[in-house]
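J.: coordinates only, no sequence provided:
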């Protein structure tokens, strides 16, 4: 390849990298919406189970199982696409994600896996009766709190 060809190829490659980076940065908004939607699904289902545990909602084995199954399903979503760098509350609006997340990704991933373990325990307990939910709800809420305490800004 001639020098001119090499320069042209390098310029094209650099342009593609810059374009890809800009497109990825623009997707931070989509990633934030996706993860917030995921957290809303979690909150809805934990709310059902928590309501049953507190006696605020009549125990319904089928509904409890659905809620627990939903939590397990959400816990299996690979989080890496939902957390692009620059999608924190110091960089963009409409998120409470703290920048420290990207400094401690192994801990964040570990806490997400712990949530999955607690969701699986709830899945096993949900259909067994309100006592089963009561026994598993604290662990589930504790897994949420563990991440929120370290990685989510207050409202």
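T.: Nice, thanks for sending it over. Note that the structure is a prediction, hence the values are computed from the model and not measured.
J.: please make it C-alpha for all contacts and neighbour counts, starting now.
T.: Fine.
J.: so how far is the longest helix seen in the chain off the chain centroid?
T.: Counting residues, the longest helix in the chain under DSSP state H turns out to be helix 28-54. In terms of C-alpha atoms, centre = their mean, to the nearest Å, the centre of helix 28-54 is found 9 Å from the chain centre.
J.: buried set for that helix?
T.: Neighbour-count burial for helix 28-54, with 16 or more other C-alpha atoms under 10 Å as criterion, is recorded at 28-29, 31-32, 35-36, 38, 41-42, 45-46, 48-50, 52-53.
J.: want to compare, so here's the second one:
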């Protein structure tokens, strides 16, 4: 029997993350089912946070810098920010209308501003992708822009913790 071909680490990591994201809501559901739009976007945010955590951990010295791991996390972020998420942001899925979400009604009141924040996140993720695998100093130089893009959206469109 021929050996099973190994997927590149990026494909394997993305497949594992997506499998986790797709099964987590199924495992966590109670008798009261969560809106699939909310579940999908929350899982997307978890995937983004996971990859940002790798990059932030390296930038802050909480984990050793690994060029390949950093490049993979940054590439994952770029791919995640380029997904078409329109269906995940259905009207009536804000925190004033349903429980279990921190999405503010401001998203739907200012969809143009919300989309602009999404575009800023994609641009910051692309800048990180160019920087992450170079060296630690270059990654550290790009992390602020990425974190700023995340917090810029959260300040206006997500309920505070």
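T.: Yep, that arrived. These numbers come from a predicted model, not from an experiment.
J.: returning to that earlier point: the longest helix of the first structure vs the second structure, mean deviation?
T.: For helix 28-54 of the first structure, the mean deviation from the second structure after alignment is 0.8 Å (mean C-alpha distance after the TM-score superposition for the first structure).
J.: residue contacts, residue 22 of the second structure?
T.: By C-alpha atoms under 8 Å, 6 or more residues apart in numbering, residue 22 of the second structure lies in contact with 40, 43.
J.: any idea where the helices of the second structure begin and end?
T.: So, for the second structure - with DSSP H - the helices run 9-28, 36-59, 67-81, 106-109, 111-132, 136-157.
J.: out of these, deepest packed?
T.: With neighbours defined as mean count of other C-alpha atoms under 10 Å, those peak in mean count at helix 67-81, which reaches a mean of 21.
J.: where in the first structure does it fall?
T.: Helix 67-81 of the second structure corresponds to residues 61-75 in the first structure, going by TM-score structural alignment.
J.: now stretch 35-54 of the second structure: which residue numbers in the first structure?
T.: So stretch 35-54 of the second structure sits over residues 29-48 in the first structure, by TM-score structural alignment.
J.: centroid-nearest residue for the first structure?
T.: Nearest to the mean C-alpha position of the first structure, by C-alpha atoms, centre = their mean, lies residue 35 at 5.3 Å.
J.: touching, that residue and residue 81? I think so.
T.: No: applying C-alpha atoms under 8 Å, one finds residue 35 of the first structure not in contact with residue 81, separated by 9.4 Å.
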